[in-house]
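Student: Predicted coordinates and the sequence they were generated for:
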Amino acid sequence: MAGLAPAIHAVEHASMKGGWVYIVTNKPNGIPYTGVTADLARRIHQHRTGVHEGFTKQYGLKRFVHYEFHDDIVAAVQCEKNIKHWSRAWKARMIVEFNESWRDLYEDLA
């Protein structure tokens, strides 16, 4: 029976689609929050409207400043976990390389 688990996992993995890793903050060089989602526009809208209780709502993290797409959601989740372990300074450098003025990219989603 143990041999069936990898085959089941492979079938589930094959049906998965890509995902987005994103960063929201409260201001330039502010508190960064890294997340992952399959529906970027919906998730950023949720952060902006404060639909869910939690860290981003508590600290007013609504400025959408960075994103990257991964063809595989598993890769996106791993990237999110990696970024969450980086220092704030490293995250800030990554954001500046992508979005030098820390402009809110929310309008670009429309």
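Tutor: Looks like it arrived, so ask away. Numbering: from 1, shown residues only.
Student: from here on, contacts and neighbour counts on C-alpha atoms
Tutor: OK.
Student: And stretch 65-77, end to end?
Tutor: 18 Å (Cα to Cα, to the nearest Å).
Student: what's the answer for stretch 54-64, then?
Tutor: 17 Å.
Student: Name the residues that touch it?
Tutor: 22-27, 31-33, 44, 47-48, 50, 103-106 (Cα atoms under 8 Å, 6 or more residues apart in numbering).
Student: let's see it at 6 Å
Tutor: Outside of stretch 54-64, the residues within contact range by Cα atoms under 6 Å, 6 or more residues apart in numbering are 24, 25, 26, 47, 48, 50, 104, 105, 106.
Student: any chance you could map the helices in this protein?
Tutor: Taking DSSP state H as the test, the helices found in the chain are 4-15, 40-49, 55-58, 73-85, 88-98.
Student: okay, now the one to match up with it:
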Amino acid sequence: MYYVYILTNLSNKVLYTGITNNLERRLYEHKHKLIKGFTEKYNVNKLIYFDSTTDVKSAIAREKQIKGWTRRKKVELIESVNPLWKDLSEDFKN
């Protein structure tokens, strides 16, 4: 499986879009600041949206599509499935 996901820090709702083949591992890396760069700098570690596919090319295309959207369109996507911006990773077993 391949996952396209959106993270935020919830305090000022910075958005980060990424792709992975292991969502739980990737979130662990973000939450423990094992990934240097944007997500570490802005404390972006709350999962607010994700989608999955078995096709890596589709996942890459979807990531690029979302990254090209305006913030407003990204917010509409998030709120269509997660209107309260709940951290969806809280449902994962650690």
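Tutor: That came through fine. Since we're looking at a predicted model, the values are computed, not measured.
Student: top of the contacts of stretch 54-64 of the first structure by neighbour count?
Tutor: Within these, neighbour counts (other Cα atoms under 10 Å) peak at residue 24, which reaches 25 neighbours.
Student: quick one on the thing from earlier: nearest to residue 110 of the first structure, of the helices of the first structure?
Tutor: Of all the helices of the first structure, it is helix 40-49 that lies closest to residue 110 of the first structure, at 7.9 Å by Cα to Cα.
Student: Can you check which part of the second structure the closest one sits on?
Tutor: Aligned by TM-score structural alignment, helix 40-49 of the first structure corresponds to residues 23-32 of the second structure.
Student: What are the buried residues along that stretch?
Tutor: 23, 26, 27, 30, 31 (16 or more other Cα atoms under 10 Å).
Student: and if you look at stretch 78-94 of the second structure?
Tutor: 78, 85, 87, 89.
Student: likewise stretch 56-72 of the first structure?
Tutor: Counting neighbours by 16+ other Cα under 10 Å, stretch 56-72 of the first structure gives 56-57, 60-67, 69-70, 72 as buried.
Student: Would you point out the most distant pair within those?
Tutor: Longest distance between any two of these is 29.7 Å, between 60 and 72; criterion Cα to Cα.
Student: do you know how far residue 60 of the second structure is from residue 67 of the second structure?
Tutor: Taking Cα to Cα, one finds residue 60 of the second structure at 11 Å from residue 67 of the second structure.
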